[in-house]
Each structure stands twice: as structure tokens, then as C-alpha cells.
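Undergrad: Sequence first, predicted coordinates after that:
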Amino acid sequence: MKNSKHYVLIAALLLSIPIFAQEELKLTKKDSIVKSSWMLGLGYNFVDDSGDVTDGLFNFDEEWNSTPYPNRLSLGRYFKSGIGLAAIATYNTYKEGKIIDGVVATDDIDYLGFDARITYDLNKLIGETAWFDPYVGGGLGYTDANNIGRGTYNAVVGFRTWFSDRVGLDFSSSGKWAIGNNGATNHLQHAVGVVYQFGIEKGLSKKGEEKLALIQAQEKEKQRVMDSIANANRIKEKMLLAEKLAKEKETARLAAIEKEKVDAYNKRKKELESKINDLGYVYFNLNSSYLTKSSKTVLNNLVVILDEFPSLTLRVTSHTDSRGTSTYNKWLSERRVTSTKDYLVKKGVSEDRLEIQAYGEEKLLNDCSDGVYCPEDKHKVNRRSEFIVLDF
């Protein structure tokens, strides 16, 4: 029987080798991308309306116009196909002294733009990435620039870079060509801002889809192997079941023995606590820590119990009534607990069997607290030493 058990275990191990030899694949966040979403953007736009775009493309000081605060707002819907639709509102100020329509502006002039555009995600062509999102597009708009209103044809090229599924940066440059000949020049509008995605629908990237196919193939192979070792496991389980039943029987027997011990211990402890409680408390006179004759009788009877149970350890606690200051009562209870302990030690009780604690007026046994009138017999109840069984 023992050799058969070994053969079963070896067979199960050999059959499971293909499973463990393969690296376990799991889909992660990196395998998924945003397929469609709404996108809200807030940022800055910079307008170059100098009329000599190609010659002064980076002539920021003389030709670019901007404001010190965010001046571009956009809202768009982007679809699985890569197509995106967006509405954009922009504000700017042509600055005095900048080149506008080929001449130097003599005053600050407001710029307003309202544009609608359609874009295409170039990742659909070059391959999906989770962090880089280039796009191109075009559209129509209306712009009031240099005090001249005009419709515009727009073309845009840009990219977004993502810090998470929801937050990223958007960089773009748009060319705006005036519709009709009304004296308005064509101009460039550059933009940078923060974008936030919501209403997100996610899906697997191309690499994620390839990984999923590989995972499914691994799962199929794993199932085949698991089916192969199922019969061996059933034989193994029968042998283990017999061992388990034997162990459970032995565990139950030991638990019953232990429970009997615990129950017996708790019963003896309860009897001992009752025996000590029957002795009563050690009571003190007002403002006194000296033991009275009746208190010594209680302690003498306690010594008898301590001698009867050599392993018995006690916590001795002493208390006061509420009269007097709490500081004084704390000091008085310390004297009372010390005198209680010293008497027991004097009677031959080992000091390491006694743990002491002074509470002052913290643990009154009745409602005779500060400001409450009580007769003397009720105050006396609180002037006591108590005994609590720790172990025996």
C-alpha cells in the first residue's frame, strides 16, 4: 500500500510538469487601452497672425500672441474607429506692438474662435500605445481676429501623451484659412493643455489580444493535463482520506482531554474565587491605612488559603472613598495596599505571589462620588482592599 502511494504521487508529479514549465501569463493594465471616451480639455492657445508664417514660425516675441491664463476649452467624443469629433472655444489678445496681418498692432485686440473638427487617431495605422496618441484632422470654424470676422477652413496635427487612463497633455498646431476674401489673412493657432477622459470604454491592445489568445491556449493545455491526472488524484484522495479520518479521530480525542483540563481548571478557579470572595474585603477607617482587628482576621484566613494553594497568585487592589482630593486618595490607597501586602508577607506569603495596584477613588462601589451626600456606612464600603485570582 505504501509503495502504491509513492507511485501515484510520482505519476501526478510527472503529469503536472508541463503546467509548471510554462510561465503563467496574466492580463495587466498595460494590455488594455482606451477604445472610446469623452474628452474635456483646458489649456492655452497661441496665435501667429503675422502673415509671414513660414519665415517667422518661431518668432515668439514679435509674432506669437497669448494670455497669462487658460484661454482654450474643448469637448470631444472619440470612437473605437479612431474618429474623433470635437468642439473648441478659444480666446486670445493680439498684443500692442506685435505683427498682425503684416503690420504692427497699435493697440490690444481681442481674438475669439469657435471651431468644430474631425480627427483621426494615427495609432490605428502605426500601432496602439498606452501613452502616445498622435492625430491629424480638419474642420470648420468662425474666428473674430483683428476686428475682422471670418469663417475658416482648419487643418490640425497634434499628439496627446497620457499619464493615466484619464489624465494627459494635448499638444497641437492648427492652420486656419479664411473663407472668402474679406481682407483677413490666414493664421496659425498652437495649443497645449490638460485633457481629462470620462465615459471611458476600454479594450485590449493588439499585444493584449495576442496575450489573451496565448492565455486561452495555456488554459486549454492546463485543462488537458488536469484531466489526465484526475484519476491519479482520486486514488491519492482515497488514501489521504483514511489518514485524515485517523488524524481527526486523534485530534478529537486530544481536544476532549484538553477541554476536560480547561473545564477542571476553570471550575477549580471559580471555586477558589468564591472561597476568597466569601472572606470579604479588608476595610479601613477614615483617612487610615492601619489594619483593624477584623481586617487582620480576613487576611489570616486568606493566608490559610494561600498556604493550601502554593501556586496561587493574587492581585491586591486598594481603594478609598471620594472624600478628599484625588491626589490624596491615590496616596492613601497606595499606603493601604502596601500595608495589606506587608501583613501577608509578614505571615509568610512570598512577595512574588502578590501583585498590587492602588486606585484611589477611581473604583467606587456605590454612587457616593464627589458632591453626593452619603452616610458613613456607605462611604465605608469604598475604603477597602480586594483580592483577584491571577493564577494557581
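TA: Alright, I've got the coordinates. Since the structure is predicted, the reported quantities are computational estimates derived from the model, not experimental observations.
Undergrad: use CA for all of it now, contacts and neighbours both
TA: OK.
Undergrad: Quick one: distance of the lengthiest helix in the chain to the chain centre.
TA: Counting by DSSP state H, the longest helix found in the chain is helix 206-279. Centroid separation for helix 206-279 versus its chain: 31 Å, with C-alpha atoms, centre = their mean, to the nearest Å.
Undergrad: put this beside the first:
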Amino acid sequence: MKTYSYFLTGLAFMFYSAIQGQEPQLTAKDSIVKSSWMVTVGTNVVDDSGDEFGNLFDIEDSWNSVPFPSRISIGRFFENGLGLEAVATYNKYKEGKIIDNVVNPEDVDYFGLDFRVNYDLNAILGETGFFDPYVGIGAGYTDANNQGRGTYNAFFGFRTWFSDHWGLDFSSTGKWTMNTDNSSNHIQHAVGLAYRFDVKKGLSRKGEEKKAILEEMAQEQQRIQDSIAAQKKAEEEARLLAERLQREKEAADLAAAERAKKEAEDARRAKLISKIENLGNVLFSLNSSYLTKNDKDILDQLVQIMNDNPSLVINIEGHTDSRGSDRYNQWLSERRAKRTVEYILSKGIADDRISDNGFGETKLTNECTDGVNCPETKHAKNRRSQFVIIKLK
């Protein structure tokens, strides 16, 4: 129920604040004095007519006072609403006033010293900050009409405050004698200037409710901010995740493209190597470096391959069989390689794309070395120009 009340009050509070165009906040009006010391200086009026409780306002005939400050008190007041107070008063029963149902024949001094316990009714009714009604009980000693007596006291009153420190105190006290002799009961009214010191302040009940509302509003605003922050964080994480996934996809696509490109290039290279290998070698007659028609057909195919693959660089290796001297075979192999290159150059291939070397009989393709009796068909396989790929992008 209390939370529901806070909710309704909060709605009204926020609506009012929205109309006023300002943020709700605690102000000085929301704080009150919770505890303090207090001194009052003032005057008192005594009604000891004998019928004071029946004729409260018989001012002219029954009320006694003096024309100067006649009351002083000091008290300590606590946050729980209780207060302890000591009160000293002086007065004078005037000649001609009614005292204990008879006319007073002469002026008589009045002295009182009372100790009392206050209870601030605002603790029940709710703090106003400027109006403090109170009730209380106590005991004291009074010397009145030349009679000393102990008294039981009961009182009520209120204080009204102009600031945290200054105010006015109004009270009425009934005093009942403890003696069984002729001493009488009487009423004492008082008004005084009150000063509070060692003041400790806190929030009023309305201030506490306002604080609770503000805290709920702050919590709600924080919840909204947290929700917005969480949403932004989630959106940012989603964006970062999407970017990371996109980068990973792009990297995977790039890697796949690179693999595909490499595989395609490897396949192309393998196909080209296979194609060149399938051309076979240019084979020469014994002791000859001249190209036959069949040799030129093979070289024409090589030229076509080189035209189709502008990055292809070829080295022509010239070889001989094992017959003849090493020196002769070296010269003959170089001659065969050069003749092969000259033919290729004649077909328009740039000279930086083809080179040649002669190896004599040092790279035989079979067992037909010196001293080995081999048929001509085997020797013929060693008399060759061989194509070696140097560079291929």
C-alpha cells in the first residue's frame, strides 16, 4: 500500500514538475529540525482563583502577571519526539485579584521550578516545519500565596518557528498540589521567545516520501539508462560480430580464391609441362646438327606454346651419344642446341626467352656409354635437343 501511495504521489509529483518545466528535487522546505537544545525567555500568567478550570478566561479578575520577563526554560529535544525541560518562573499575585476564591489583600510573590517531559505531536500528526504542537507531564515545586507545595503538572502548547533557530513558544500548564493542606491547584499560561542551538536536521515525513519518490525515479532512470546502454552494447557487439564474420568471410573467400588461383595455375603449369614433355625431343642423325622436317614440326609446336604463354622461358640443352671424343661431342652438342635456338628465334620468339647449353655425352638417357655395345635405336635417343623450362609465371 505504501509503495502504491508512493507511486501515485510520484506520478502527481512528476506531472507537476513537468508543468513547472523543472526537475523535481529536495529543497530546504523538505528538511526539519530533528533534535536540538532550546532556551526560552518570556512571561507567564497564573490563574489561582479557585475556579480556574471552570472559568478559564477570567482575565481581569483572576490572571496575575508582571510587566517584565518572568519565565526562563532550557531543554533538550530528541529525534523520537521526546524532550526534557527545566522551567523557572516568577510572578506576583496582585492585590485585588481573586486568589483561592477570595480577594487578595496584598501583593504576594510567586516562584516556580518545574521539570517536565514533552512529546512533539508532529511525530504523530506529521511535521510542518513551522508549527510544533506538544503535550507533556512533569513535576515541580511552587511557592505561591505564601504556601510551598510540590505539584504534579500536565501541559499542552505549541511553538511556531520563523527559522531553524528562532520562534515563539505558547503553553498552558495545570498544576495539582501534592499537599493535603490548604494549598490549591492552579493554571499557568506562558509565552516566550525560543532559541534553538546544536540543531541537527533531517527530512520531514513529506521530505522522506519525496526522497523515496526521487530514489524510485532515479532507479527508473538508471534502469532506462542501463537498458539503453545494454541495447547499445548489444548492438555494438552485434555490429562487431557482423564485421568480424564479414572479415572472416572475406578472408575465407580470398583464401579460397588464392587456392583456386594457385590450383588453376598449378594445373596450367602441369598441363603446360605435360604438353612440352609430350612434344618429345629434337633427334639428330649421327654427327649431324641439321633439323629435319619432323624436328621443325616439333619446334613449331613449341613456338606456338611460347606464343600462348608469354611468360614462358626455355633453355635448349644439346646432347650427343657416347661415340666420338669428348671434345668433339661437346662441340657437336653446342652446335645442335644453337641450331635449335636459331630456328625458334626465326619464328619471332624474343631472344631473352630462350637460351642454350651443350652437354656433350655427359647426360645420356640410357646405358649406352663408352665401350657398351648398343643398337642404333638406343644411340639415337641420346642425339637430341631437349627443352627445359626455366621460368613460367
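TA: Noted; the coordinates are in hand. All values reported here derive from a predicted model rather than from experimental measurement.
Undergrad: TM value for the aligned chains?
TA: Scored against TM-score structural alignment, normalised by the length of structure 1, the superposed chains reach a TM-score of 0.52; 217 aligned residues with a C-alpha RMSD of 2.4 Å.
Undergrad: sorry, back to before: for the longest helix of structure 1, name the packing helices and strands.
TA: For helix 206-279 of structure 1, the packing partners by 3 or more C-alpha pairs under 8 Å, 6 or more residues apart in numbering; DSSP states H and E come out as helix 2-21, helix 293-308, strand 384-391.
Undergrad: one more time with 10 Å
TA: Packing partners of helix 206-279 of structure 1 (3 or more C-alpha pairs under 10 Å, 6 or more residues apart in numbering; DSSP states H and E): helix 2-21, strand 32-48, strand 187-204, helix 293-308, strand 384-391.
Undergrad: does residue 60 of structure 2 sit in a helix, a strand or a coil?
TA: Local secondary structure at residue 60 of structure 2 is given as helix here, using DSSP: H, G, I helix; E, B strand; the rest coil.
Undergrad: what's near enough to touch it?
TA: Counting by C-alpha atoms under 10 Å, 6 or more residues apart in numbering, residue 60 of structure 2 touches 97-98.
Undergrad: before we move on, back to that, which stretch among the helices and strands packed on helix 206-279 of structure 1 comes nearest residue 155 of structure 1?
TA: Taking C-alpha to C-alpha, strand 187-204 is the member of these nearest to residue 155 of structure 1, at 9.8 Å.
Undergrad: For that closest one, give me the average deviation versus structure 2.
TA: With mean C-alpha distance after the TM-score superposition for structure 1, strand 187-204 of structure 1 departs from structure 2 by a mean of 0.7 Å once superposed.
Undergrad: buried residues in that strand?
TA: Neighbour counts using 16 or more other C-alpha atoms under 10 Å place 187-197, 200, 204 of strand 187-204 of structure 1 among the buried residues.
Undergrad: angle of it against strand 32-48?
TA: Calculated by axes from the mean of the first three to the mean of the last three C-alpha atoms, to 10 degrees, strand 187-204 of structure 1 forms an angle of 170 degrees with strand 32-48.
Undergrad: Centre of the chain to strand 187-204 of structure 1, how far?
TA: For strand 187-204 of structure 1, the distance to the chain centre is 29 Å (C-alpha atoms, centre = their mean).
Undergrad: How about residue 108 of structure 2, nearest residue that isn't a chain neighbour?
TA: Leaving aside its sequence neighbours, residue 108 of structure 2 sits nearest to residue 93 (C-alpha to C-alpha, 6 or more residues apart in numbering; 5.0 Å).
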